[in-house]
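[1] Got a predicted model here, sequence first, then my questions.
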Amino acid sequence: MAIGVYVAASDARSNKGAVALGLIELLFRQVGTVGVYRPVVRAGVEDGLINTARSRFRMELSYEQCAGVTYEDVHADLDQAIADIVAGYREVAARCAAVVVIGTDYTDVGAPTEFEFNAQVAANLGTPVLNVVTGLARTVDEIVAAAEVSAKELAEEHAVQIALVVSRVAPALVERVRTALPDSAYVLPEVPRLSAPTVADLLAACHGRLYLGDEQQLGREVGALMVCAMSLPNILDRLTEGVALIVPADRAAALLPGLIAAHRTPTFPALSAIIMNGGMPLPDSVERLLTGMDIHLPMITTPGDTFETATRLSRAEGRFTPDASGKIDSALGLFAEHVDGPALLARLHVTPATVVTPLMFEYDLLERARADRRHIVLPEGAEPRILRAADILLRRGVADLTLLGEETEIRATAAQLGLAVEDAKVLSPFDPELRERFAAEYAKIRAHKGITLERAWDTVTDVSYFGTMMVHLGLADGMVSGAVHTTAHTIRPSFEIIKTLGAGVVSSVFFMCLADRVLVYGDCAVVPDPTAVQLADIAISSAATAARFGVEPRVALLSYSTGESGAGPEVEKVRAATAMVRERRPDLLVEGPIQYDAAAEPSVARTKMPDSPVAGRATVFVVPDLNTGNNLYKAVQRSAGAVAVGPVLQGLRKPVNDLSRGATVHDIVNTVAITAIQAQGD
């Protein structure tokens, strides 16, 4: 039977969607296949929470499977509606290891109170209830009273409360509320951006269409609304960060060029959107001007008059939709920070899955990094992909960040992209105090190479050297770079400044996330043709990296020959390396030389190496050279559909990792999380 949990709110404006998404992620990391089910949905429009959960967690469920009955069905025949709800839930539960049921949205489903209806449904489904009580505009005593009343209502309907979540509590009251409630209660502070509407919400509210701008920015939160009924100078004086401007179409020609210029100028707050109301077309000359300006700011047109448009927009509420990635990340970060996940899982009697999917591995990276936050420096601070990754990392609480670059440029770029990076520290590589300190240290380290203080003074302003010096001197725990710079540019300073552990070699691994397990491949990116000694170092480092990330190391040193069946220089190199590993680390399970099929496939292993504890069960695959490794990981990635996470550098005294210049935002997030976890072991 699937584990089921019913998320029900005892009143409106509770942000229960944030709690539901956080719960889905918590379960997903443990059991892999989690479904979402909404007992009651609105007719004629797809539910945003269902689609958000399906998209974010890549659920193999159709929308229809996740949606129960409509509000009209409940009004028409309550008993039949509940029977249909139970049948729909059981269909989802049969396909998943866990199901999160998200209760109704306070639209009067026909019971004396809507919470009572949700309690009845939960009792019929046999699912415990995660009770969400809003703390918005309530005192501590009022919150405690609301929690007690809702718990009593659940008990009266024979529903079981598994835990209480009090959401949207004023930050100043969080500790007092936590103290006043039992240990099974979790208190979430109010986060304004979670309840703020997105640009997409405004678009839907005014029945508008996107006229110009970047669809990707429809998910950004809106800070405020402002009707532009004054002259341009007066409007400019009243702009605030993230404001959405309502511009009457007959005034747009006069206002738009100046407003867009202000949005692009670092000395003015960045806008979230411009809504042109009235439905009148722009003059051809103005339209040509705008279309030639490469505008990313969403510009929306709507036929309504100013009063109608402003009224509709003011009523827009923040919703979860698949494209509201910032809101989703904020919700997941909030839940992870304030809810004791292990304790909640224990109450639900969750048994972790034996398989590890790629998505489970990636979510586990974020959680492990968040659990012991470290400080990571990102030298390419103005690069949009880096800024987008920083937005996610900060919202999720994965790491503390320093962005290198000029603060005005970085802040302006982030604001124009609608990214929340205000919690990141921004440092200029020309900061006089740090430049002087770094130059003196670098000159000292490289004096044997003839580096003078004057030369060091220029060198340390290079962002890779500046970031590496931060790590070296303990101003950051790790560094991630390479989205813009070459591999050599990124890691050369590390070899000069941070240096290797002992006399070992710097190498790399890829985490190869297959459908049901994670394997480690090393070295596929750094050492072209390792000696036997270097190969032994790579094997030992790769085993240590695997263990740090939860992969039990069983090491196979690969060759074209298995055991004693072959000879030749390449086979002998692997054989010698295997002997060194056994001598240096007798505790490690290691086999070599061994062919890939004998290392990975139990049936082949039974024939070729029946007595080996590694053959057929290897988790760490060490290749004899870079040519083999690079082709191996790419072949598995493409032919088996594996997700390759890396390369992850190993062998340095402090963690520095290199990105591909084609790295996606997703790649950057994973690499920063990996670097933070590496730093936890320092």
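    Received, thanks. Numbering: from 1, shown residues only.
[2] Going by C-alpha atoms from here, please, whenever you check contacts or count neighbours.
    Fine.
[3] Let me see the contact set for the residue of the chain positioned farthest from its centre.
    No residue in the chain sits farther from the centre than residue 567, which is 48.1 Å out by Cα atoms, centre = their mean. Residues in contact with residue 567 (Cα atoms under 8 Å, 6 or more residues apart in numbering) are residue 561.
[4] that's a strand at it, yeah?
    No: the assignment for residue 567, made by DSSP: H, G, I helix; E, B strand; the rest coil, is coil rather than a strand.
[5] and the gap between it and residue 607?
    Distance check for residue 567 against residue 607: by Cα to Cα, to the nearest Å, it reads 20 Å.
[6] What of residue 54?
    44 Å.
[7] Neighbour count for those two, which is higher?
    Comparing residue 54 with residue 607 by other Cα atoms under 10 Å, the one with more neighbours is residue 54, at 20 against 10.
[8] Look up which helix or strand that one falls in, please.
    Assigned by DSSP states H and E, residue 54 belongs to helix 48-56.
[9] which one is residue 576 nearest to, not counting chain neighbours?
    Taking Cα to Cα, 6 or more residues apart in numbering, and ignoring the residues beside it in sequence, residue 576 has residue 532 as its nearest neighbour in space, at 6.1 Å.
[10] structure B:
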Amino acid sequence: MTRSVYVTSTDRGDGRQVVDLGVMELLTRQVDRVGVFRPLAHAGPDPVFDLLRSRYRLTQPVETVVGFRHDEAAALQAEQGTDELLSRLVDRFHAVAASFEAVLVLGSDFADTGLPAELALNARMANEFSAAVIPVVGGYHQTAETVVAEVRNAHDAYAALGCEVIATIVNRVRDGDAREAARALGGHLPEPVYVLPEDPALSAPTVAQVRDTLGAEVLLGDPAGLARDVRDFVFGGAHLPTFLPALTEGCLVITPGDRADLIIGSLAAHSAGSPAIAGVVLTLDERPGEETMRLAARLAPGTPLLAVRDSSFPTAAELVPLRGRLTATSPRKAEIALGLFETHVDTAQLTERLSVVRSGRVTPMMFEHELIERARAHRRHVVLPEGSEERVLRAAEVLLRRNICDLTLLGESTAVRKRAAELGLDLQLLSDDEIADPAGADGPAAATARVVDPQTSPLRERFAEVYARLRAHRGVTEELAYDVVADVSYFGTLMVQEGLADGMVSGAAHSTAATIRPAFEVIRTKPDTGIVSSVFFMCLADRVLAYGDCAVNPDPDAEQLADIAIQSAATAAQFGVEPRIAMLSYSTGTSGSGKDVDKVRQATELVRARRPELLVEGPIQYDAAVEPSVAETKLPGSAVAGRATVLIFPDLNTGNNTYKAVQRSAGAVAVGPVLQGLRKPVNDLSRGALVQDIVNTVAITAIQAQSAVRAPAPAPAPQGARNGAAS
């Protein structure tokens, strides 16, 4: 039977979209097919459903989502009664529920709906849909005492109407009142109560919203600039020396268009990073001259410069009530919302109360959810050498907001902070001198990030001594090492080696060699491993496969291939994929011969000899490895054929091309490459990596660090790593 969850308001202005998003996140972690049903909707586009459809890749037809528009429902209720309205809504709900394992029902929002007794109507709909209910209570501008009273009233109202209330969530409570309200409500209701504080980053509108609200003309600015949050409004009318101290981080400057001094002064302050503004709105339908515009474009590229017809006062009147929205075009706000939800809601407890039976198959989204959950469970510390790279900074905000791991960003401190401010990111970066805390502890409730400049860090001398000692057999002196360790890749690797970070992720702006060569030289391979290799997790529609090695070793011999297979099986098992190894070749079983096939055959035998408990088959062709009908013809009775989960390619050429072909042709999500065989986790990124790719790779690195054996540093070796990358 389909399980449905009804999220409902008790009044308008509760910011319920945060809860809608959070509950959908929990449902999609458990089941593959989640539907959405909004019984009563306003006319026009539905931004919440658009967000859910975009973020969770929903394929549900839009026309099935809505039961009735409010005006239609009000007319039907007036003409034929509430029972007839409910009857039709139940039919439409069940038409949706028949196609899904779970349904998220979005209750009415109490905003100009025209419906009498709206709370009671929501309760009746929930009962008719056999849906569990989560009431959302708005706490904006309320004291802790009134919040407690509102929660009790909401519980009593829905419980009295026969609803199965599984949790109550209070949203948008002032921070101090949130803590007091949470204490007061603890244990006083039969269901759990979660209190979410007001988050200024969610309530802040974007510059794009300001543009749309004012109908402004964009004179300068790029999409990234228009996506900046507006945290404050500063009205310009004073002379420049008086005006500049009034600027605040993320403020939107509003000034007449003929005040070139304030326009240029604001943009110059932004360019200097003190402070980074969101943009400038020019009033009175005035435009700066060409020279001023050219200078503005050079001073702060990408910073929005908008123009409106009205004067400052009516412009302010339109902007003051403007509040940020969760939409499909604001993925950053969605991450902030999820971070808020996951920080203040016991997601394990709420998932259990949702009573959703977990799907038997693993989808790409479920795999990604699992990575984040596991990383967050025992938080680690990861260093990101590319600290001023935009995608890395955006990923860092997601990682911090969702409490996935603690971070160190490497780079010149002013440049990193300025770039983060330009992007409108709230990273709250700590300073270099706060980096010496021991890594590995679970840490405080909120994840933190620090910025460290390898050029000026006091750790540079220490790292130079360590590197010179490790590379003395190559003639490296401390003087030479002092220059080498200033490189961000070497500095980050030495942080991991010295226990100041648990893992490192790089490669968004560096080559693979630049990322992993320091690891070969400093961290080195595990004692029982002869080669460093990689694996991609290929998330297909209904399963996750591990592909190795598609990124590191060009042409491994039989012994190395066996090592890659054993490593890949261990990595797969670590991430919840039961290892069944297929040693791939262009022939299956004994059907072919030749040097390439013989290498795979020999490697298969080595795996069986070294790890007899592993299920392994080879040589085997790809179709026989993954398709049961082909396996039945080519290798009947095999425990692996047709069911392989770990696919080992004979060389880099085959592996790299295959993973990219599957990624593009089958729409698979490729997570990786995940490096394996090193003593401590270091992972590489594709230079085309998206923000979500970086988040996933950092989560994987954190999980590797959770189970890493903290072996002592290796003694200096007389030669480089076996695959030659350390020489």
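    Perfect, I can see it now. If you're wondering where the values come from, they're calculated on a predicted model, not measured in any experiment.
[11] returning to what we had before: what residue of structure 2 takes the place of the residue nearest to residue 576 of structure 1?
    Aligned counterpart of residue 532 of structure 1 in structure 2: residue 558 (TM-score structural alignment).
[12] Go ahead and confirm its match touches residue 605.
    No: Residue 558 of structure 2 is beyond contact range of residue 605, at 9.5 Å (criterion: Cα atoms under 8 Å).
[13] more crowded one of these two?
    The residue with more neighbours, out of residue 558 of structure 2 and residue 605, is residue 558; 21 against 18, by other Cα under 10 Å.
[14] And the counterpart of the residue farthest from the centre of structure 1 in structure 2, how far from residue 587 of structure 2?
    Superposed on structure 2 with TM-score structural alignment, residue 567 of structure 1 falls opposite residue 593. As judged by Cα to Cα, residue 593 of structure 2 and residue 587 of structure 2 stand 8 Å apart.
[15] gap between residue 395 of structure 1 and residue 149 of structure 1?
    33 Å.
[16] which one of these two has more residues nearby?
    Legend: neighbour count by other Cα under 10 Å for residue 395 of structure 1 and residue 149, higher for residue 395 (22 against 12).
[17] who's in contact with the more buried one?
    Per Cα under 8 Å, 6+ apart, neighbours of residue 395 of structure 1: 326, 329, 330, 333, 420.
[18] burial of the third one, as a residue count?
    Just to be clear, that refers to residue 330 of structure 1. Residue 330 of structure 1, neighbours per other Cα under 10 Å, totals 24.
[19] residues in structure 1 aligned with stretch 490-507 of structure 2?
    Aligned by TM-score structural alignment, stretch 490-507 of structure 2 corresponds to residues 465-482 of structure 1.
[20] Pull out the buried positions in that stretch.
    465-472, 476-482 (16 or more other Cα atoms under 10 Å).
[21] Touching, residue 692 of structure 2 and residue 395? I think so.
    Yes: applying Cα under 8 Å as the test, residue 692 of structure 2 and residue 395 come out as touching, 7.0 Å apart.
[22] Those two - which one has more neighbours?
    Per other Cα under 10 Å, whichever of residue 692 of structure 2 and residue 395 has more neighbours is residue 395, with 20 against 15.
[23] now the more buried one, nearest residue through space, not along the chain?
    In space, residue 395 of structure 2 is closest to residue 691, 5.2 Å off (Cα to Cα, 6+ apart).
[24] can you count the residues close to the one you found?
    17.
[25] check contacts around the equivalent of it over in structure 1.
    The pairwise alignment with structure 1 assigns residue 691 of structure 2 to residue 665, based on TM-score structural alignment. By Cα under 8 Å, 6+ apart, the contact set of residue 665 of structure 1 is 385, 386, 388, 389.
[26] I appreciate the help and will end here.
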